[in-house]
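Visitor: using only what follows, build the 3D model:
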Amino acid sequence: MLKKLIQSIRSPLRRPRAVRTTPEVVGNHQHSLRREQFSRNAVNVVERLTKAGYQAYIVGGGVRDPLLGIPPKDFDVATSATPEQVRAEFRNARVIGRRFKLVHVHFGREIIEVATFRANHPVTEDDDTNNAHASRNEAGRILRDNVYGTLEDDAQRRDFTINALYFDVTGERILDYAHGVRDIRNRLIRLIGDPEQRYLEDPVRMLRAVRFAAKLDFEIEKHSAAPIRRLAPLLNEIPSARLFDEILKLFLSGKAERTFELLNEYELFAPLFPASAKALKDDPEYAGKLMRQALANTDERIRLGKPVTPAFLFAALLWPALPARVLKLQDRGMPPIPAMQEAAHELILEQCRRTAVPKRFTIPIREIWDMQERLPRRQGKKADLLLENPRFRAGYDFLLLRESAGEETGGLGDWWTDYQEASDGERRGMIRNLASQQEEGGSAAPRKRRRGGSNRRRRGPRTEGASSE
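Guide: Got it, this is the predicted structure:
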């Protein structure tokens, strides 16, 4: 199927439509950027390379974000100097990478990333097949990217117009090869070159388009958006470890909820979370509400500067796919707890094949889910032992998340909220009252759902949406 999809895309491989060979020069009277706004170390790198006879500019997000009034996360430099030449200029420099060689210049905790101008791999109409296979695999992915070129070449091979802006620190000018300043003003994400071809070169560009659109509150330009739904299956060929890294960038940027909406709009969520996408389709109200609430909680924690971890977030995104699997195993005669454990194991294993979730996250995911089975079991000393469990807070927050999505737990969240705030004597009374009630049984996963939520006061929801637990 994937091979047919690739063959259906325009062939042979061609260079993207050329960007301007002469840049539009945006003078300092036409924009608000001043060299004092940039990292002193980045400016120092540019000036030293320029003094040594090389071209050098601050490029990418370090230019784009200040134009939007956003503090840049870091600063990158593009230069005509090769990695070896850059290293020769800076004793505190280190060459990294093989497929794509870069230089990291270290200034204490700050690292300035320096990249040599790149050119597209030489592909001609007469000999495109041999040349293409020399630098790409059969699906068109670039296998090596150390063909150096000019500044114009470098602008052409960048992905989006808003990332092809070069800041000259000496004259405080912006060199704009692809109308990136205009697209920033119009709040558009636009690919440089032919969109189909650029997505074929690297399907992750579809995720990057979504990430930038969500992060910057931009729209994806219509021609750049048009092929995405059809080409979304190309993500199935991307290595699982790389997809995991991309998911972290997508959902831990502070715009996770908006990202989720765009991923679903462009049918990119299913290649990343196949089981969750199916659960979302089967029960859009419950699954959608739970996922969106978890993502909103994550965005809020990031906004407040609180620590986050992907474990809680993955637990929430995968949870809606779990109940049906638990019930299926129970129908075969498996007891509730083993059914929960087996279903969780299978679901996480499947997800890891798609996105290589590290063990340091899969273990707490399972512990959070396991806590959902243990929280209803409060008789005797079990409640106090659960409170001492290091994963209790994450499990409790997850319980509140389930209830906020409409899942009926018999008031379990309120009970645990009261229990945490009660005195020792009050806690003993609460345990005695449980003895007169029918013991809750069965799996936590398939509980009935309710509309709305309780009006009783809860602790939280701190809902980790990726908490530090």
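
Visitor: could you use CA atoms for every contact and neighbour count after this?
Guide: Noted.

Visitor: any idea how far K381 is from E388?
Guide: With the distance defined as CA to CA, to the nearest Å, E388 ends up 11 Å from K381.

Visitor: with F244 instead?
Guide: In this structure, F244 and K381 are separated by 40 Å, where distance is defined by CA to CA.

Visitor: these two: who's more crowded?
Guide: In this view F244 and K381 are compared by other CA atoms under 10 Å, and F244 has more residues nearby, 18 against 11.

Visitor: how close does the closest residue to the more buried one other than its chain neighbours sit to L248?
Guide: With CA to CA, 6 or more residues apart in numbering as the criterion, F244 has its nearest non-adjacent residue at 4.9 Å, and that residue is T355. When distances are taken as CA to CA, T355 and L248 turn out to be 11 Å apart.

Visitor: alongside the first, I'd like the structure of this one:
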Amino acid sequence: MTSREAALSVVDTLRKAGFEAWFAGGCVRDRLLGRQPGDHDVATNAIPDEVQRLFRRTIAVGKQFGVILVLVRDREIEVATFRADSAYTDGRHPDAVTFSDMESDVRRRDFTINGMMEDPVDGRVIDLVGGQEDLRGRLIRAIGDPERRFEEDRLRMLRAARFAAQLEFAVEPATLRAIARHAAALSSVSRERIKEELDKLLGAPGAPEGLRLLRETGLLRAIVPALADLPEADWRRTVGALSRMPRRPGPAALAALLHRLDPDPARNAALAEAILRDLRASNGERERVVWILARLDAAARAAAMKPSEWKPLLAHPGAAELLQVTRAVLEEDGGGSDGWALLEERSRRDDLDPPRLIGGEDIMAMGVPKGPRIGELLAAVREAQLNGEIGNPGEARERVSRWIAGGI
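Guide: Take a look at the predicted model:
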């Protein structure tokens, strides 16, 4: 069952019970743009208790705000009751909501392109805020007073830049000015929510323009002050490197974004790690980004690298992302691509991570007591193996015997 089919069944059940029910928000926008909606949300005048009575499987994810998840087979459909909001004291959620009608519900939403309702049966669109006109004009425009919209929910400012990047739209001037006036307030929003929006922006087709908006409005300073402080030339090259990456998996995009914090790769990686901790990046993502940044000079050293250096590098799970970021940075900086091409060619070899020839128990059987010496000898054997000096267990044991006899 598709998301649309599941949502349509929810609409049908609500209407048969005598309630209004419409597709709402992003799914309407995406259909009008000829895009495939990821999710289909439903808006209704049925209050949450009535929604729960009508559907057997529900989750009250935001009942106090009128939001119930209805489970239809393997789909989760968000059903929201028409509402009007009171003041937003915390700059994120309304202090209280009043269940109301469609017009009140539409006018408390964020942007005109997200404020349309659609009858999924006949395709009729209810547009009370000029969303269709702004779709044609490719504009992100706040509904009503932009100052009030951003005071209500500060994350909306970052969402405006994210939508501009995803849809490759411009932000309407009054909305843009309001963002610039309120940008500093974004720092009070949870870092997890900011990171989620930043990731979506970086992966969007118009990411370079989205980043320009962040810097131009002052939002970037509230997200990553170190990036806001970059000299203009370094900032242009940062955005340029990102624009040269057609696909931007999370760690690769973040590495490209943070690659010019310091000329020294090790110091740059340390600064990036602190930023990613602040943004509440997962341990795995943070470690991958730091690994990439600490090795961005690999292309410059490629020709001089021993196999024992480049084989582990290219066998690492992050090797493809390292090559992607390295290529983008080299192309943007106008550097030579010979080193990158050499690494890329080597990455296709099938002997990057051959089975180890001996283990710690083998070395202990040769008379070496348990301790750090075992690890040192194993590392030396692995280096010799990757460099092609030894190729089987017998040669490995012979090499270890010589090292032991020679006191190495």
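
Visitor: T355 and L248 of structure 1: which has the busier surroundings?
Guide: T355 (23 against 13).

Visitor: can you tell me the element the alignment partner in structure 1 of D49 of structure 2 falls in?
Guide: Alignment of D49 of structure 2 against structure 1 is given by TM-score structural alignment, with E84 as its counterpart. Under DSSP states H and E, the secondary-structure element containing E84 of structure 1 is helix 83-89.

Visitor: run the chain-centre distance for that helix.
Guide: Here the centre of mass of C-alpha atoms in helix 83-89 of structure 1, compared against the chain's by CA atoms, centre = their mean, to the nearest Å, lies 33 Å away.

Visitor: mean deviation (superposed) between it and structure 2, please.
Guide: Its aligned residues in structure 2 lie a mean 1.8 Å from helix 83-89 of structure 1 after superposition (mean CA distance after the TM-score superposition for structure 1).

Visitor: could I get the full set of strands for the stretch 151-300 of structure 1?
Guide: Residue ranges of the strands in the stretch 151-300 of structure 1, as given by DSSP state E, counting those that start in this stretch, are 165-168, 173-176, 188-189, 219-220.

Visitor: of those, which is nearest D370 of structure 1?
Guide: Ranking these by distance to D370 of structure 1, with CA to CA as the measure, places strand 219-220 first at 40.5 Å.

Visitor: what packs against that closest one?
Guide: Secondary structure elements in contact with strand 219-220 of structure 1, counted by 3 or more CA pairs under 8 Å, 6 or more residues apart in numbering; DSSP states H and E, are strand 188-189, helix 204-216.

Visitor: pull up the aligned stretch in structure 2 for it.
Guide: With TM-score structural alignment applied, strand 219-220 of structure 1 matches the range 170-171 in structure 2.

Visitor: what is the burial count for the equivalent of E152 of structure 1 over in structure 2?
Guide: Per TM-score structural alignment, the equivalent position to E152 of structure 1 in structure 2 is E103. Counted by other CA under 10 Å, the residues lying close to E103 of structure 2 total 16.

Visitor: and stretch 47-56 of structure 1, how far apart are its ends?
Guide: In stretch 47-56 of structure 1, first residue to last residue: 8 Å (CA to CA).

Visitor: for stretch 96-104 of structure 2, list every residue counted as buried.
Guide: Judged by neighbour count (16 or more other CA atoms under 10 Å), stretch 96-104 of structure 2 contains these buried residues: 97-100, 102-103.

Visitor: oops, could you answer that again for stretch 317-328 of structure 2 instead?
Guide: In stretch 317-328 of structure 2, the ones that count as buried by 16+ other CA under 10 Å are 318-328.

Visitor: between these, which sits nearest V171 of structure 2?
Guide: Ranking the buried residues of stretch 317-328 of structure 2 by separation from V171 of structure 2, with CA to CA as the measure, puts A328 on top at 27.8 Å.

Visitor: hang on, the closest one in a strand?
Guide: No: with DSSP: H, G, I helix; E, B strand; the rest coil as the criterion, A328 of structure 2 is helix rather than part of a strand.

Visitor: and the gap between the aligned partner of it in structure 1 and I58 of structure 1?
Guide: Matched by TM-score structural alignment, A328 of structure 2 corresponds to L401 in structure 1. With distances taken as CA to CA, L401 of structure 1 is found 43 Å from I58 of structure 1.

Visitor: quick one: the helices in the stretch 51-200 of structure 2?
Guide: With DSSP state H, counting those that start in this stretch as the definition, the stretch 51-200 of structure 2 shows helices at residue ranges 102-107, 131-137, 146-152, 155-167, 173-182, 191-202.

Visitor: does G288 of structure 1 really touch L280, like I thought?
Guide: Yes: the criterion here is CA atoms under 8 Å, and G288 of structure 1 meets it with L280 at 6.1 Å.

Visitor: list the contacts of the residue nearest the centre of structure 1.
Guide: Centroid-nearest residue in structure 1: L250, 2.1 Å away (criterion: CA atoms, centre = their mean). Neighbour list for L250 of structure 1: 207, 211, 256, 259 [criterion: CA atoms under 8 Å, 6 or more residues apart in numbering].

Visitor: which of the residues you listed are retained in structure 2?
Guide: Contacts conserved in structure 2 for the contacts of L250 of structure 1, using both residues aligned by TM-score structural alignment, their matches' CA atoms under 8 Å: 211, 256, 259.
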